[in-house]
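[1] model this:
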Amino acid sequence: MIYSHKSPALLIIGILMLLWGWMNNAGTLDGMQGWLHPGAYKEHKQAIDKHAADTQAAAEKAAAEGQPAPEAKPMKPSKFDGTKAGQAQLAYILGGLFAAVGVLVLVLPKKEGHLDYYAGVVPGMAFIVGIACAVRWILDPMFANWGKAAQPTLGWDFAKIMNLNYVVLGIVLGMIIVNLLRIPAWAANGVRTARLFLKTGVVLLGTLYSAAELAQLGALSVVMIGIFVLGSVWLVLLAGPRMGASNSMTGVLSSGVGVCGVSAAVAASPVVNAKAVDIAFTLGTILLWGVLCMFTFPTIGQLLGMGPVQFGAWAGTGILNSAQVAGAALAFDPQGIETLKVAEIFNITRVLFLPIIVVWLAAWYVKREAGAQKVDLGKVLVAKFPVFVLGFLFMFLLSTLGMFAPPGHYQGKYFSSEQVKEDKLLKEKEIAALQAHLPKLTKPEETKALQDLIANRKLTSREQDHVLKGVSKAAKDDKAVKDAVGAANKAAWHDSKIIRAFRDWIAWLFAIGLTGLGMQITVASIKQAGGKPLIIGSVVGIIKAVGSLIVVLLFVKEFV
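    Purely as a prediction, here's the structure:
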């Protein structure tokens, strides 16, 4: 069978990628990049102005002393420079590869074999990679800017709350392409490789979690989240087959509803061989309920007279999607940080249950797909268990053992007072601002935490960091105090370079894979799926929200 097509499309994609890289390096796209990344661009311009002022001051000083002007020091690359350089580097690599293969596709004769198969697959892969680049480099920051711009009018960031990031945008753009424009014949074979990118992303996802982090979260959050995560997954797995939903639809919906929403659904999708339409319906259900809960939870919490700890525990447990947890916590208590802190503790706990759910779903799916006849589950698991899930567990184990970052890390970030460099210790001006603020504190734990920070000029424990975040939040009109506490926090928290690289690759793999999956969601497949996911997700979502509310009111008191 011949897979390849004599089309210049791959060569054109490669040339366009190379052009994007060159234009970034040449500065031609600085105006557009500045609009897409306003914060980084503003810092970049300020750094340029400061560098110019320092250079001029040094020259004037030398002239006054009768000395020749010193040689100007080169500027350190800014975050804005790093963004452009990163895009240019990736564009050059991908563009060069696609252009070279594109030439071979046009030159080599069509002949059955492995070479022809790859020549037929690469153009489609390049097609979804190119779309994913447009989503991550242009659409993602563009919607983020629009969300922030509309926040003063709407009162909330619609892009953040509705998850209008590269995940959702990639799927939506893929759906638009397949339903309105159709997939070109030369790209059809490559588009079907989307699952390969997703599976690779799931393997690397294991590096972001560490079992040791559970020890930092407390027994209350672990027990509550364990009950409601496992219970929600079990309910969906129970209800799905009874309502005639497919095994793949049921599996991916259970992960999304039970664990942490969109990211859990994406991670579980290759485990249960979820179809593109399964993922689309699951994400739609999760986002619909997430936004609804974000608006209703704070109102219910106020009516019931819930305190910060109670509401934080409820929001972190009962809201389906992680993105809306923070929104609900801040809507309930916009002035304080206690509610948000508790909500995020519970939210992080349920995210750390993802490895357990992945293994559970893999075993459940293998058993369901084995058919109605009696089977030896052990043999079936050995024969059919997804290999990439073993890769995920292996990376999770390495992460837990501290191979990529200290064992207590969460997604590569870890606290270390010992690693605070000398030049990152608080300066005299910052110490003076904190000393002036000290008499304003009334709580003993806040006073002690601030006194220790002044004495050590750095944070010494995670508990101290948590307390001082509340102090900083309360000192909303004292910029000097907020800046000093923020500087100490930034100095004490470190980011593993290895896991930072993993995070970037995970984002790219999911962006490419989900864009390709979006191109497999047709209007006909949506009609065929019907409203079963929404019904199942809604029922389980209500049970989860009401059940967690009852447990919180009965057992969670207003103290930690």
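[2] C-alpha from now on. contacts and neighbour counts both.
    Noted.
[3] where do the strands sit along the chain?
    413-415, 493-495 (DSSP state E).
[4] Would you reformat these as TSV and include mean neighbour count?
    Formatted as TSV, these follow (neighbours: other CA atoms under 10 Å):
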stretch	mean neighbour count
strand 413-415	20
strand 493-495	17
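[5] Any buried residues in stretch 302-322, and which?
    Buried residues in stretch 302-322, counted by 16 or more other CA atoms under 10 Å: 306-322.
[6] Over to stretch 365-383?
    In stretch 365-383, the ones that count as buried by 16+ other CA under 10 Å are 365-367, 381.
[7] Can you give the contact residues for that stretch?
    Here stretch 365-383 makes contact (CA atoms under 8 Å, 6 or more residues apart in numbering) with 247-248, 251, 272, 363, 384-385.
[8] Name the member of those residues with the shortest distance to His437.
    Nearest to His437 among the contacts of stretch 365-383: Gly251, at 53.2 Å, using CA to CA.
[9] now, among the buried residues of stretch 365-383, which is nearest to Lys413?
    Of all those, the one sitting nearest Lys413 is Tyr365; the distance, using CA to CA, is 33.5 Å.
[10] roughly how far apart are the closest one and Leu154?
    From Tyr365 across to Leu154, the span is 43 Å (CA to CA, to the nearest Å).
[11] would CSV of the strands of the chain with distance to Met17 be doable?
    Below are the strands of the chain laid out as CSV (distance: least, CA to CA, whole Å):
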stretch, distance to Met17
strand 413-415, 33
strand 493-495, 30
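[12] Would you mind telling me which of those is nearest Leu19?
    Of all the strands of the chain, strand 493-495 sits nearest to Leu19, with 32.8 Å by CA to CA.
[13] In contact with the closest residue to Glu344 other than its chain neighbours, which residues?
    Nearest residue to Glu344 in three dimensions, chain neighbours excluded: Gly316, at 6.4 Å (CA to CA, 6 or more residues apart in numbering). Gly316 is in contact with 322, 325, 342-347, counting by CA under 8 Å, 6+ apart.
[14] I have a second one here; can you model it like the first so I can compare?
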Amino acid sequence: MTHLRRFGPGLLVAAALATVATLLGTVLPIVGGPVLALFGGVAVGVVGRRFVADTGPLGPGLTLTKQRFLAAAIVLLGLGMPVGSVLTVGRDTAVVLIGTLVAGAVAAVVVGRLLALDRESATLVAVGTTICGASAIAAATAVLKPDRHRVAYALATIFVFNVVAVLVYPPLGRLLGLSQEAFGLWAGTAINDTSSVLAAGVVFGPAAAHFAVIVKLVRSLMIVPLCVGLHLAKRRSAPDHAANTPLRQVFPLFVVLFLGASLIAGLGILPDSLTAPLARLSGWLIAAVLAAIGTGLTWQQLRTAGARPLLFGGILAVVLGTSSLALQLATGWW
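    Model (predicted):
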């Protein structure tokens, strides 16, 4: 009963915000439930700042949400990414997919240094733009444990360019004369979140939407090496603590479980009837985490971050879009 009284109020608030945001996200797929949950959390934090503080009545439950729900959401993502079913598409699109990721990574390093961004903000915006939007940011957050306002700013940046992509990509694709598959490959390799990839594909055509989602699925699998790489980089940046870090932490448990879930999905062990509900549960958990993060965000924190992360995200979005088209032209997709 003591734990229920301590954690219950904050958990209920995060759950309520996630539920409302998820329902609204089905009506506004361009925005998506996770981003709506973030904004809902911000609104709650503005109205009841002292209630959501760490020492307030909602604080413990919100903190627990951020600590525990995130790993569970990332593992459930793996159940929607069957390895075997995407091998063919991954093989056929490997040059464009890998080339786009490399171009994005190089641009992230160069542009991040030119803009003198702090490492955490640059990393969060970069992984969100190049890999899988909010899901990649959530995974990176679990490893890096950055400041809350940097996570929120990165998510807001991703949201801005998700909306721009959904509005701009379909008419631009028609202007360029892209086929259904070529547009699907473009959207799957250059647009951030899966919801926005799907929205842009649906506007362009049903075949484009189907192909775009599969390509995005392959791209999302990069979450696994991303988390391992970030963890290794974190150990190198803190050598004094590396000797005391168990070897198993080089491969965080949630990453290992994510990979196992992806293999299970590929083996067909999971009944098809459970795939969609588990995917929705994963999205709901991510929304709850972002709602909890949003409650701690203040306008002063965003103002301190400045416009550079937004400019950084915009440059990366342009690099991904143009490099994907260039690689498609070079490989005969376009």
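[15] What TM-score do the two superposed chains give?
    TM-score of the superposed chains, computed with TM-score structural alignment, normalised by the length of the second structure, equals 0.85; 329 aligned residues with a CA RMSD of 3.1 Å.
[16] Tell me the one of the contacts of stretch 365-383 of the first structure nearest Ala545 of the first structure?
    Gly251 (20.5 Å).
[17] what do we get in the second structure for that closest one?
    Mapped onto the second structure by TM-score structural alignment, Gly251 of the first structure lines up with Thr123.
[18] and what of Val178 of the first structure?
    Per TM-score structural alignment, Val178 of the first structure is aligned with Gly45.
[19] Counting neighbours, what do you get for the closest residue in space to that match that isn't next to it in sequence?
    Take Gly45 of the second structure and drop its neighbours on the chain: the residue closest to it by CA to CA, 6+ apart is Thr295, 4.1 Å away. Neighbours of Thr295 of the second structure under the rule other CA atoms under 10 Å: 29.
[20] do the same with Met1 of the second structure
    By other CA under 10 Å, 6 other residues sit near Met1 of the second structure.
[21] From Phe7 of the second structure, how far off is it?
    Counting by CA to CA, the gap from Met1 of the second structure to Phe7 of the second structure is 10 Å.
[22] Next: Gly332 of the second structure.
    Where Phe7 of the second structure is concerned, Gly332 of the second structure sits at a distance of 56 Å (CA to CA).
[23] Between those two, which has more neighbouring residues?
    Phe7 (19 against 8).
[24] how about the more buried one, what's its match in the first structure?
    Looks like Phe7 of the second structure aligns to Met125 there (TM-score structural alignment).
[25] Wait, that match touches Arg195, no?
    No. With contact defined as CA atoms under 8 Å, Met125 of the first structure does not count as touching Arg195 (11.3 Å).
[26] Just give the number of residues close to the counterpart of Glu344 of the first structure in the second structure.
    With TM-score structural alignment as the criterion, the equivalent of Glu344 of the first structure in the second structure is Val213. Val213 of the second structure: 21 surrounding residues under other CA under 10 Å.
[27] what's the answer for the one 10 residues further on, then?
    For Ile223 of the second structure, the tally of surrounding residues (other CA under 10 Å) stands at 24.
[28] Alignment lookup: it to the first structure.
    Under the alignment (TM-score structural alignment), Ile223 of the second structure maps onto Leu354 of the first structure.
[29] quick revisit: gap between the match of Gly251 of the first structure and Cys132 of the second structure?
    Between Thr123 of the second structure and Cys132 of the second structure the computed distance is 13 Å (CA to CA).
[30] same question, Pro309 of the second structure
    17 Å.
[31] and the closest residue to Phe251 of the second structure other than its chain neighbours, what is it in contact with?
    Among residues not flanking Phe251 of the second structure along the chain, Val228 sits closest, at 5.9 Å (CA to CA, 6+ apart). Listed by CA under 8 Å, 6+ apart, the contact set of Val228 of the second structure reads 250-252, 255.
[32] likewise Ala122 of the second structure?
    Contacts of Ala122 of the second structure (CA under 8 Å, 6+ apart): 108, 112, 309, 312.
[33] same thing with Gly408 of the first structure?
    210-213, 400, 402, 414.
[34] Let me know the distance separating the closest residue to Ile176 of the first structure other than its chain neighbours from Val172 of the first structure.
    In space, and not counting its chain neighbours, Ile176 of the first structure is closest to Met519: 7.8 Å by CA to CA, 6+ apart. According to CA to CA, Met519 of the first structure and Val172 of the first structure sit 9 Å apart.
[35] Could you do Val358 of the first structure as well?
    25 Å.
[36] Tell me how many other residues crowd Val83 of the second structure.
    Val83 of the second structure has 21 neighbouring residues, counting by other CA under 10 Å.
[37] my guess is it contacts Ala261, does it?
    No. With contacts counted by CA under 8 Å, Val83 of the second structure stays clear of Ala261, the gap being 9.8 Å.
[38] Break down the stretch 151-300 of the second structure into its helices, ranges please.
    Along the stretch 151-300 of the second structure, counting by DSSP state H, counting those that start in this stretch, helices occupy 180-190, 194-204, 206-220, 223-237, 239-242, 253-267, 272-295, 299-305.
[39] after superposition, how close is the first one to the first structure?
    Read it as helix 180-190 of the second structure. Its matched residues in the first structure lie on average 1.6 Å from helix 180-190 of the second structure after superposition (mean CA distance after the TM-score superposition for the first structure).
[40] What residues in the first structure pair up with that helix?
    The aligned range for helix 180-190 of the second structure is 308-318, by TM-score structural alignment.
[41] what sits against the residue nearest to Ala207 of the second structure when sequence neighbours are not counted?
    Leaving aside its sequence neighbours, Ala207 of the second structure sits nearest to Gln180 (CA to CA, 6+ apart; 5.8 Å). Shown in contact with Gln180 of the second structure (CA under 8 Å, 6+ apart): 204-205, 207-208.
[42] Of those - the most surrounded one?
    Within these, most neighbours by other CA under 10 Å means Ala208, with 25 neighbours.
[43] The equivalent of Val31 of the second structure over in the first structure and Phe143 of the first structure, how far apart?
    Alignment note (TM-score structural alignment): Val31 of the second structure maps to Met162 of the first structure. For Met162 of the first structure, the distance to Phe143 of the first structure equals 11 Å [CA to CA].
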